[in-house]
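> coordinates only, sequence not included:
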């Protein structure tokens, strides 16, 4: 039985969970949420598995896989299901991996600067807020244009797994502009997918952890 270690409110844990849920892959979830009676052992396992001791961590027998993208690649190869997480066509697979990097690096990581500033100082400085808004909005506009030629899969791929947490939390920090209609509609579509809505609902009770204050929506 596969095991996944993570937190229900963690963006990158969501990324792995969506892939598992989409394919109905059996697994045991070790939630590092303070409510787990085996919290200490689970946390120690995560700490020892990777250089920085971060989750999510996937355990398959004696195999440990960390980093959410690598977990999804592993699932696609060793535990495939009805949702083809990585396209079989090599060129399409390159595009899928490229877009995974877009959402992680240019949306999630850019947004994270505001979150980190709020954690460190209790608020976001004007300088950081302006820089994050410029970077994230630039990414939004590029993705909105890319969506004009994107054919949505019937299920989910690595693209959707990466897009969901990035767009969910980034929109809390910097709203998607009204003129990015394709992106706003796609975000709403993604949040309605069963594997995604399950993550949203399971994490709802942890929203008070969001350092900028979770908006009363989604």
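On my side now, so go ahead. Since we're looking at a predicted model, the values are computed, not measured. Numbering: from 1, shown residues only.

> hey, let's count contacts and neighbours off CA atoms from now on
Fine.

> give the buried residues for the lengthiest helix in the chain.
Determined from DSSP state H, the single longest helix within the chain is helix 126-147. Within helix 126-147, the residues scored as buried using 16 or more other C-alpha atoms under 10 Å are 128, 129, 131, 132, 133, 136, 137, 139, 140, 141, 143, 144.

> now tell me what touches the next helix or strand along the chain from it from outside.
Using DSSP states H and E, the helix or strand that follows helix 126-147 in sequence is helix 158-173. The contact list for helix 158-173 (C-alpha atoms under 8 Å, 6 or more residues apart in numbering) reads 11-12, 14-16, 18-19, 69, 72, 85-86, 96-97, 99-100, 103-104, 107-108, 111, 114, 136, 187, 190-191, 196, 212, 214-215.

> got another one to weigh against that:
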């Protein structure tokens, strides 16, 4: 097997690439990395000194591919699945890339700000930053709800790169900042994501690690049991 994905099963950005791999039905070897353990982390830092996961390694050509969006584009180009995750039409591809970046920048990152602040030591928390992050999430939810009117997936009828990004971002964000009741298109989209086989598989694999999630007490019961 030429592909190895260095990851942690709880990490939302890792989920993004796992979903893409399961969508494309691409064989790969998952390697769980504990970045707090220098010996474990070295599996990543020896290849990509920045030390961020997920990290994709392709033994064919000894290629190291960092950054989730680049990883999914690489998979689409070199290990294409039944349906492209980056549309072949240039305009549709631009739209998928736009919403991929939207979910990463305006859902994933503020969600991680909120979660990360929960585990800061006493006296080092950032209430103002967390309030800003929650405001960003609420703004993003309204924009996503408007985008989804009349659409099955983030950019239309096809499941794309954007949906790979949306699923883990919305999963964790919905726990720390629940969707407003009026955003019915967003809520329906989230339910479609949850039953998508690639997403359901990724979350099932993450379930044993949910006890480590800093907002574990806020996680709905339906996510904790089969």
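Structure received. Since we're looking at a predicted model, the values are computed, not measured.

> got a TM-score for the pair?
Superposed pair, TM-score by TM-score structural alignment, normalised by the length of the first structure: 0.90. Supporting alignment: 214 aligned residues with a C-alpha RMSD of 2.1 Å.

> circling back to that earlier point, could I get the buried residues of helix 126-147 of the first structure as TSV with distance to residue 79 of the first structure?
Shown next, in TSV, are the buried residues of helix 126-147 of the first structure (distance: C-alpha to C-alpha, whole Å):
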residue	distance to residue 79 of the first structure
128	41
129	41
131	40
132	37
133	39
136	34
137	36
139	32
140	32
141	35
143	30
144	32
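
> give me the mean distance between the longest helix of the first structure and the second structure.
Compared with the second structure after fitting, helix 126-147 of the first structure deviates on average by 1.5 Å (mean C-alpha distance after the TM-score superposition for the first structure).

> which residues does that helix contact?
Helix 126-147 of the first structure is contacted by residues 106-107, 110-111, 113-114, 117, 170, 174, 176-177, 180-183 when judged by C-alpha under 8 Å, 6+ apart.

> sorry, back to before: please pick the buried ones from the contacts of helix 158-173 of the first structure.
By neighbour count, with 16+ other C-alpha under 10 Å, the contacts of helix 158-173 of the first structure hold 11-12, 14-16, 18-19, 69, 72, 85-86, 96-97, 99-100, 103-104, 107-108, 111, 114, 136, 187, 190-191, 196, 212, 214 as buried.

> can you give me the helices for the first structure?
Here the first structure has its helices, by DSSP H, at 11-22, 39-49, 68-78, 90-101, 109-121, 126-147, 158-173, 181-192, 194-203.

> could you give the angle of the third one to helix 158-173?
Between helix 68-78 of the first structure and helix 158-173, the angle comes out at 150 degrees (axes from the mean of the first three to the mean of the last three C-alpha atoms, to 10 degrees).

> give me the mean distance between helix 68-78 of the first structure and the second structure.
Comparison of helix 68-78 of the first structure with the second structure after fitting gives an average deviation of 0.5 Å (mean C-alpha distance after the TM-score superposition for the first structure).
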